[in-house]
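Trainee: Need the 3D shape of this:
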Amino acid sequence: MDEQRSTVTIPVRDAQLPADLMLPAEPVGVVLFAHGSGSSRHSPRNVAVARTLTGRGLATVLVDLLTPAEDEVDTRTAELRFDIGMLASRLAGIVDWLAAERPAGDVPIGLFGASTGAAAALVAAASRAERVGAVVSRGGRPDLAGAALAQVRTPTLLLVGGLDEEVITLNERALTELGDVGELWVVPGATHLFEEPGALDQVAEHAGAWFTTHLARTTAAPRRS
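Mentor: This next block holds a predicted model:
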């Protein structure tokens, strides 16, 4: 499938954030990625998942939620990368940008979060329920979403490695908070980073099916005034 790749700078309220866009010829949706602490938009795992989604006709946006200057400072302090509220606010701002600027066209929006990025994605989904049509968490920490978890009304898929026992427990608890909108899928034999042969392929396939199914039921929401 033909695709266009570009790097853009996305303005949010208090920052200019670098992002990589992959656009298939006729996108049916766009998925915004939120990476985990200590990672970046160049995460090989998220890039691999993004390529699979693009092959399904989904545009993808891999973004750094910290500016280069913030990331340099945070390498020493590790404060901002765990500030779920701030990260979620920036994600919500990018969702608004996608809805207003429409780099992928007038298509529904999904969120893909890994590790702590999953918590930020869930908080953002709760605050932008009219714009976010689906969420996928990979090895996520949905517990860090706090009270926002119970406010999520967006179909949410929790993907966890079968050997990642502590995170399985956290996701099972989160599932009770999500209720009918949540679904948990355990990838057998996989650890937290899904480094085992074929494990990440399963993540990408389940994520792709989830997004194409649920975003197909969503129409792009009207712009905010």
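Trainee: drop to CA atoms for contacts and neighbour counts, all remaining ones
Mentor: Fine.
Trainee: in this structure, which spans are strands?
Mentor: Assignment of strands within the chain using DSSP state E yields the ranges 3-12, 15-24, 29-34, 58-63, 109-114, 132-138, 156-161, 182-187.
Trainee: Flag every buried residue along the third one.
Mentor: In other words, strand 29-34. 29-34 (16 or more other CA atoms under 10 Å).
Trainee: and if you look at the first one?
Mentor: Of the residues in strand 3-12, those scored as buried under the neighbour-count criterion (16+ other CA under 10 Å) are 10, 12.
Trainee: for comparison, sequence B:
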Amino acid sequence: MTTLLLRRDGGICRQHGPPCRPCIEECQEPSVRTDYGWGMSQPYTTHDVSIGSLELPGRLVRPPDCNGLVVFAHGSGSSRLSPRNAHVAMHLNDHGFATLLFDLLSDQEAEDRRNVFDIPLLGNRVLEALRWVRRQPDLAALRIGIFGASTGAAAALVAAAGATGDVQAVVSRGGRPDLAGEALRDVEAPTLLIVGGRDDDVLELNREAQRQMRCLTRLVVVPGATHLFEEPGALDEAVAAAANWFARYLTGQVDDPGKLSRRSPPT
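Mentor: I've put the predicted structure just below:
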């Protein structure tokens, strides 16, 4: 378990690197001392793990009395250290979910840009992570969700289609579900598509992908948000929608049902 000195604005520490937040020396506000793998507000169990035959590095975080496990699939050009995914993971931990962030590619594979968009390859890596989870005695009984961003959303859906029964929910943030191709029709897990209202092209691609899917889906449009959800409050709104989706389909509960009903319905 790692102890970090953090500041409250949630930025990225250039000294220590993502996903840690800036250290106290760079902060103008009072420090917040926390005990957690990435600086959460309470002690959670953290483990550095290796996934699959390539032993891809990952970080597993488990809160006490966890309600389920969310596996993350990062987007193109990113890694397990994605600051936005780390932000989402921290909030899901606070909602009682264990999280697993891992690299979909080895360092050598990531040097070839073709691999970044090889959706069957990335989907298989997510499947390897799911199989790894089922082999862990303390994780095997947990209900599983997948959170995918950008191209990682397509990988998440390919994995969900290939692991019917093992995945209970999928969330896509600013994702490219269209890249999952024919696998879209085979996804059975309830799927939430979160898109920025100003991300016009990706929004249309999500609407088209939703029309192809046969499972329960919902499209959430975050007003004023662009592709990376960089606008104030935009990422937190996406996190709230994701947390409620996982609460509903991993635990059968919703923290605030209004958070779902106020969003746009499927189109």
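Trainee: TM value for the aligned chains?
Mentor: Between these two chains, after superposing, the TM-score reads 0.90 (TM-score structural alignment, normalised by the length of the first structure); 211 aligned residues with a CA RMSD of 1.2 Å.
Trainee: quick revisit: I'd like the buried residues of strand 29-34 of the first structure as JSON lines, with distance to Arg141 of the first structure appended.
Mentor: Supplementary listing: the buried residues of strand 29-34 of the first structure in JSON lines, determined by distance: CA to CA, whole Å:
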{"residue": "Gly29", "distance to Arg141 of the first structure": "25"}
{"residue": "Val30", "distance to Arg141 of the first structure": "23"}
{"residue": "Val31", "distance to Arg141 of the first structure": "19"}
{"residue": "Leu32", "distance to Arg141 of the first structure": "18"}
{"residue": "Phe33", "distance to Arg141 of the first structure": "15"}
{"residue": "Ala34", "distance to Arg141 of the first structure": "12"}
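Trainee: Mind checking the strands of the first structure for the one nearest to Ser43 of the first structure?
Mentor: strand 58-63 (9.1 Å; CA to CA).
Trainee: Find me the equivalent region of that closest one in the second structure.
Mentor: Counting by TM-score structural alignment, strand 58-63 of the first structure lines up with residues 97-102 of the second structure.
Trainee: mean per-residue distance, that stretch to the first structure?
Mentor: In the superposition with the first structure, the average deviation recorded for stretch 97-102 of the second structure is 0.4 Å (mean CA distance after the TM-score superposition for the first structure).
Trainee: got the contact list for that stretch?
Mentor: 51, 56-63, 66-73, 79-81, 89, 92-93 (CA atoms under 8 Å, 6 or more residues apart in numbering).
Trainee: Just send the strands of the first structure back as JSON lines, with distance to Ala125 of the first structure too.
Mentor: Supplementary listing: those in JSON lines, determined by distance: least, CA to CA, whole Å:
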{"stretch": "strand 3-12", "distance to Ala125 of the first structure": "17"}
{"stretch": "strand 15-24", "distance to Ala125 of the first structure": "19"}
{"stretch": "strand 29-34", "distance to Ala125 of the first structure": "11"}
{"stretch": "strand 58-63", "distance to Ala125 of the first structure": "16"}
{"stretch": "strand 109-114", "distance to Ala125 of the first structure": "8"}
{"stretch": "strand 132-138", "distance to Ala125 of the first structure": "6"}
{"stretch": "strand 156-161", "distance to Ala125 of the first structure": "10"}
{"stretch": "strand 182-187", "distance to Ala125 of the first structure": "13"}
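Trainee: Looking at the ones you listed, which is nearest to Thr169 of the first structure?
Mentor: Of those, the one closest to Thr169 of the first structure (CA to CA) turns out to be strand 156-161, at 9.9 Å.
Trainee: looking at the second structure, where would I find the counterpart of that closest one?
Mentor: Against the second structure, strand 156-161 of the first structure falls on residues 191-196 (TM-score structural alignment).
Trainee: what separates the matching stretch from the chain centre, distance-wise?
Mentor: Between the centre of stretch 191-196 of the second structure and the centre of its host chain there is 12 Å, according to CA atoms, centre = their mean, to the nearest Å.
Trainee: Over to stretch 25-35 of the first structure?
Mentor: Using CA atoms, centre = their mean, the distance between the centre of stretch 25-35 of the first structure and that of its chain works out at 10 Å.
Trainee: quick check: it aligns to which part of the second structure?
Mentor: Stretch 25-35 of the first structure lines up with residues 64-74 of the second structure when matched by TM-score structural alignment.
Trainee: Hmm, Gly58 of the second structure is touching Asp103, no?
Mentor: Yes - the pair Gly58 of the second structure / Asp103 is scored as a contact, 6.4 Å apart, by CA atoms under 8 Å.
Trainee: Quick one: map Arg138 of the first structure onto the second structure.
Mentor: Alignment note (TM-score structural alignment): Arg138 of the first structure maps to Arg173 of the second structure.
Trainee: How many neighbouring residues does its match have?
Mentor: For Arg173 of the second structure, the neighbour count with other CA atoms under 10 Å is 28.
Trainee: Go ahead and confirm it touches Gly148.
Mentor: Yes - with contact defined as CA under 8 Å, Arg173 of the second structure reaches Gly148; the gap is 6.3 Å.
Trainee: Between those two, which contacts overlap?
Mentor: The contact sets of Arg173 of the second structure and Gly148 do not overlap (CA under 8 Å, 6+ apart).
Trainee: who's in contact with the residue most central in space within the first structure?
Mentor: Centroid-nearest residue in the first structure, with CA atoms, centre = their mean: Phe112, separated by 2.0 Å. The contact partners of Phe112 of the first structure, taken as CA under 8 Å, 6+ apart, are 31-34, 118, 121, 135-138.
Trainee: Then Leu53 of the first structure?
Mentor: So Leu53 of the first structure contacts 59-60, 204, 207-208 (CA under 8 Å, 6+ apart).
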